[in-house]
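Participant: Fold the following, please.
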Amino acid sequence: MIVLPFPAPPFPVLRSLELLEAARRSDRGGVAHADGAADLERPWEPARCSGELSAAVWSWCGDVVAWINHEYAWRPAQMVPACWCHHAHIARELPVLAVLRWEAENAAGPQLVEEWNRYAFPMFCDRMAQRLGESTCRTGRHQDWPAESRYTAFLDDSPL
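Facilitator: Purely as a prediction, here's the structure:
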């Protein structure tokens, strides 16, 4: 097979996306619909999701990383590092990237896939590479957060 299919979201993620889509379709600017949509979990923000949905999102992100690394990484330094879950800047963006790709793959036309390929994915890669810098994570050896001590000092010095 020349290309692999994009990994389907687990059922809790699919259900969440379906509920959000139903809320978007039924919302005609009414306050009651907007209030109902406000209570729905968004899988692109797993830190705000229930345990089951959050776990499903992270599992799916692992599958998406494997797919990205197979389909788009030619050189090892281009890969999403295996330690991505230890990098908040990557982990925060992956669910958004995954949902955008899933929506693009299920669109009636190719425009959303083109936008994902042209904008969302390259910009994600650029931000990932810039934020990882010269860390050893890009070569397969995880490096702990270099700014952790400065962040801790910032918290200690911050007025409450």
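Participant: From here on, just use CA atoms for contacts and neighbour counts.
Facilitator: OK.
Participant: Please name the residues that touch L40.
Facilitator: L40 makes contacts with 16, 19-20, as judged by C-alpha atoms under 8 Å, 6 or more residues apart in numbering.
Participant: Now name the helix or strand holding L112.
Facilitator: In the assignment (DSSP states H and E), L112 maps to helix 111-115.
Participant: count of neighbours near P95?
Facilitator: Other residues within reach of P95, judged by other C-alpha atoms under 10 Å, total 21.
Participant: Sequence B follows; please return its structure for comparison with A:
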Amino acid sequence: MSTVQGSPVTPPRAAPIIRSFPEPGKGIQQAYRELDLADTGTDAQRKALGDLNLLPRPWDPASLTQPQLRLEVWSWLEAVATWLNLEYVWDVSAMIPPCWPQHPYLVHEIAVIADQRRRAGRALTSDALEEWHRYALPSFIDRMKGRTRNYCEEGHQDWPAKGRFARHVSDEQVNERRRAFNADQQTQRASRASQQPQGPQLRVVDDGLAVDTGTGEIVD
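Facilitator: Presented below is the predicted three-dimensional model:
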């Protein structure tokens, strides 16, 4: 231990300057391998995967129907959110709130930003990571700040738009929108009917006979 003007100086605690991006668990890694095969694999490999539309996509947690895999994704996103707050945030307004799982829009956004950061880190050049730094991360932070504002600074707050959403899904408003949809459909039907040609449409075939294209009858 050294001293400065007679006062002991404790050396700084050993710690890394930066920390590595959190790696996903084995289940998520397997999901990514299957997605890579679906994208670049052979026809046989793609066929072995089954319906490609049903493959779990870690950047879209709603696509994860296996409970264990879903839990693994939550653990990964928790690690990513903590990593982002530690490695990229200086001003408190850019902090991902600790109640982020209670904000569906943040769940969607963090899943995508985690996926893009993983892909950028695995690239063979720095281009994708520079794009992530320049566009993806700042855009995410700006959207988060615009939506969250200061509602959860001292703890999670109830959804400010809860009352308005309740009105949105009320029977009265749902029926009002359905009436608008039905009116639009009727308008399109009337428009199509008015554009129908009047009288039979004839087409001359090889032997010189005229055929009504609507009924298929030969017209003298």
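Participant: After superposition, what's the TM-score here?
Facilitator: The TM-score (TM-score structural alignment, normalised by the length of the first structure) is 0.89; 156 aligned residues with a C-alpha RMSD of 2.0 Å.
Participant: rewinding a little: please spell out which residues along the helix holding L112 of the first structure are buried.
Facilitator: Residues of helix 111-115 of the first structure classed as buried by neighbour count (16 or more other C-alpha atoms under 10 Å): 112-113.
Participant: By how much does that helix deviate from the second structure on average?
Facilitator: Following the fit onto the second structure, the mean deviation recorded for helix 111-115 of the first structure is 0.8 Å by mean C-alpha distance after the TM-score superposition for the first structure.
Participant: okay, that helix sits on what stretch of the second structure?
Facilitator: Residues 127-131 of the second structure are where helix 111-115 of the first structure aligns, with TM-score structural alignment as the criterion.
Participant: If you map the contacts of L40 of the first structure onto the second structure, which are still there?
Facilitator: Comparing these with the second structure on both residues aligned by TM-score structural alignment, their matches' C-alpha atoms under 8 Å, the contacts found in both are 16, 19-20.
Participant: Adding distance to A55 of the first structure, secondary structure and neighbour count, write those out as CSV.
Facilitator: As requested, these are exported to CSV (distance: C-alpha to C-alpha, whole Å; DSSP: H, G, I helix; E, B strand; the rest coil; neighbours: other C-alpha atoms under 10 Å):
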residue, distance to A55 of the first structure, secondary structure, neighbour count
S16, 13, helix, 16
L19, 18, helix, 16
L20, 19, helix, 20
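Participant: Reformat these into JSON lines and put distance to P159 of the first structure next to each item.
Facilitator: Converted to JSON lines, these look like this (distance: C-alpha to C-alpha, whole Å):
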{"residue": "S16", "distance to P159 of the first structure": "39"}
{"residue": "L19", "distance to P159 of the first structure": "42"}
{"residue": "L20", "distance to P159 of the first structure": "39"}
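Participant: Can you tell me which of those is nearest P9 of the first structure?
Facilitator: Of all those, the one with the least separation from P9 of the first structure (C-alpha to C-alpha) is S16, at 10.3 Å.
Participant: how much space is there between the closest one and E114 of the first structure?
Facilitator: Summarising the geometry, the distance separating S16 of the first structure from E114 of the first structure, computed by C-alpha to C-alpha, to the nearest Å, is 25 Å.
Participant: same check, this time on Y72 of the first structure
Facilitator: Per C-alpha to C-alpha, Y72 of the first structure is found 15 Å from E114 of the first structure.
Participant: hmm, back to that, ok now the match of helix 111-115 of the first structure, how far from the chain's centre?
Facilitator: Relative to the centre of its chain, stretch 127-131 of the second structure is centred 20 Å away, using C-alpha atoms, centre = their mean, to the nearest Å.
Participant: cool, stretch 86-100 of the second structure as well?
Facilitator: Centre-to-centre, stretch 86-100 of the second structure and its host chain are 21 Å apart (C-alpha atoms, centre = their mean).
Participant: start and end residues in the first structure for that stretch, please.
Facilitator: Counting by TM-score structural alignment, stretch 86-100 of the second structure corresponds to 70-84 in the first structure.
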